[in-house]
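K.L.:
Any chance you could fold what I've pasted below:
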Amino acid sequence: METVKRVLVTPEAKKVIDQLSKQHGKLMFHQSGGCCDGSSPMCFKEGTFRIGSSDVRLGEIAGCPFYMSRSQFEYWKHTQLTVDVVKGRGASFSLEIPLGVRFVIRSRLFTEEEFARLEPIQNG
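P.N.:
The predicted structure is shown next:
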């Protein structure tokens, strides 16, 4: 039985990630828990954002690991996240900002059948 991914990426967002990868090398994502960025997915050069023991890895998008704090995951664990991109400047340190776009999350609840086949999370 095929596992269901917790995090996906739109084709448009993948194009931006590919562009950023060519410019910066390996990338990673962390789902912001609020503060000045609301709840935006943040893109960093791998290793420039410190992942801690309270973070979990939900999966990968476009070859990039995607993390979230365990406490925030407790609220989102029944939800499939899709990383998309929209025009406009976010108020963040995420790598896509100079391109005049920002990553956003689109979400939907898993069905009961999907929830039973979810990809396991990993500790950060």
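
K.L.:
going forward, measure contacts between C-alpha atoms and count neighbours the same way
P.N.:
OK.

K.L.:
Look up the closest residue to G90, ignoring the ones flanking it.
P.N.:
Spatial nearest neighbour of G90, chain neighbours left out: R102 (5.8 Å); criterion: CA to CA, 6 or more residues apart in numbering.

K.L.:
and this one, so I can compare the two:
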Amino acid sequence: MVKRIEATEDALEVIDQLQKRYGPLMFHQSGGCCDGSQPMCFEDGDFKVGESDVLLGEVANCPFYMSRDQFEYWKHTHLTLHITEGRGSSFSLEIPLGIRFIIKSRLFTEEELQVLEQEQN
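P.N.:
Now for the predicted structure:
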């Protein structure tokens, strides 16, 4: 099985801290400009997921969604959720901690793409 989304240890520590405070969480990345292109963390259910969103997978038992338009650009890419210092201007739950979630990416290998294609069929 090939995962489309994973998280670094640093990101997992922050997610754990947020889960202890807020309970179940979810992530969404819209692909809009500026802060809209960064992954956003919400209490599970606080963001309305629609037909135009794709579930990429889970990180730390939190569903991670991406807008379908953004997914079309990134579908050949493995994503890693990470954190960086600095305050974004979004409504994401980690913002008061003085950090924000970011995405690091790499292209899938040919073998990974083949597995993903088989999993879709």
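
K.L.:
Could you report the TM-score for this superposition?
P.N.:
Aligned and superposed, the two chains score 0.93 in TM-score terms (TM-score structural alignment, normalised by the length of the second structure); 119 aligned residues with a CA RMSD of 1.4 Å.

K.L.:
circling back to that earlier point, just give me the match in the second structure for the residue nearest to G90 of the first structure.
P.N.:
Using TM-score structural alignment as the criterion, R102 of the first structure maps onto R100 of the second structure.

K.L.:
so what's that match up against?
P.N.:
Counting by CA atoms under 8 Å, 6 or more residues apart in numbering, R100 of the second structure makes contact with I83, T84, E85, G86, R87, G88, S92, E94.

K.L.:
do the same with H76 of the second structure
P.N.:
Contacts for H76 of the second structure (CA under 8 Å, 6+ apart) come out as L107, F108, L113.

K.L.:
Give the equivalent position in the first structure for it.
P.N.:
Aligned by TM-score structural alignment, H76 of the second structure pairs with H78 of the first structure.

K.L.:
Quick check: the gap between its match and I17 of the first structure.
P.N.:
Counting by CA to CA, to the nearest Å, the separation of H78 of the first structure from I17 of the first structure is 26 Å.

K.L.:
what's the spacing between E119 of the second structure and V2 of the second structure?
P.N.:
For E119 of the second structure, the distance to V2 of the second structure - CA to CA - is 9 Å.

K.L.:
Which of those two has more residues huddled nearby?
P.N.:
Set side by side, E119 of the second structure and V2 give different neighbour counts by other CA atoms under 10 Å, the larger being at V2 (13 against 10).

K.L.:
Am I right that that one sits in a strand?
P.N.:
No. Secondary structure assignment places V2 of the second structure outside any strand; it is coil (DSSP: H, G, I helix; E, B strand; the rest coil).

K.L.:
What is the neighbour count of T80 of the second structure?
P.N.:
The burial metric for T80 of the second structure, expressed as a neighbour count using other CA under 10 Å, is 19.

K.L.:
element containing it?
P.N.:
strand 77-85 (DSSP states H and E).

K.L.:
once aligned to the first structure, how far is that strand on average?
P.N.:
Comparison of strand 77-85 of the second structure with the first structure after fitting gives an average deviation of 0.4 Å (mean CA distance after the TM-score superposition for the first structure).

K.L.:
ok, and for the next helix or strand after that strand, which residues are buried?
P.N.:
Downstream of strand 77-85 of the second structure, the first helix or strand assigned by DSSP H and E is strand 99-107. Under the neighbour-count criterion of 16 or more other CA atoms under 10 Å, strand 99-107 of the second structure has I99, R100, F101, I102, I103 buried.
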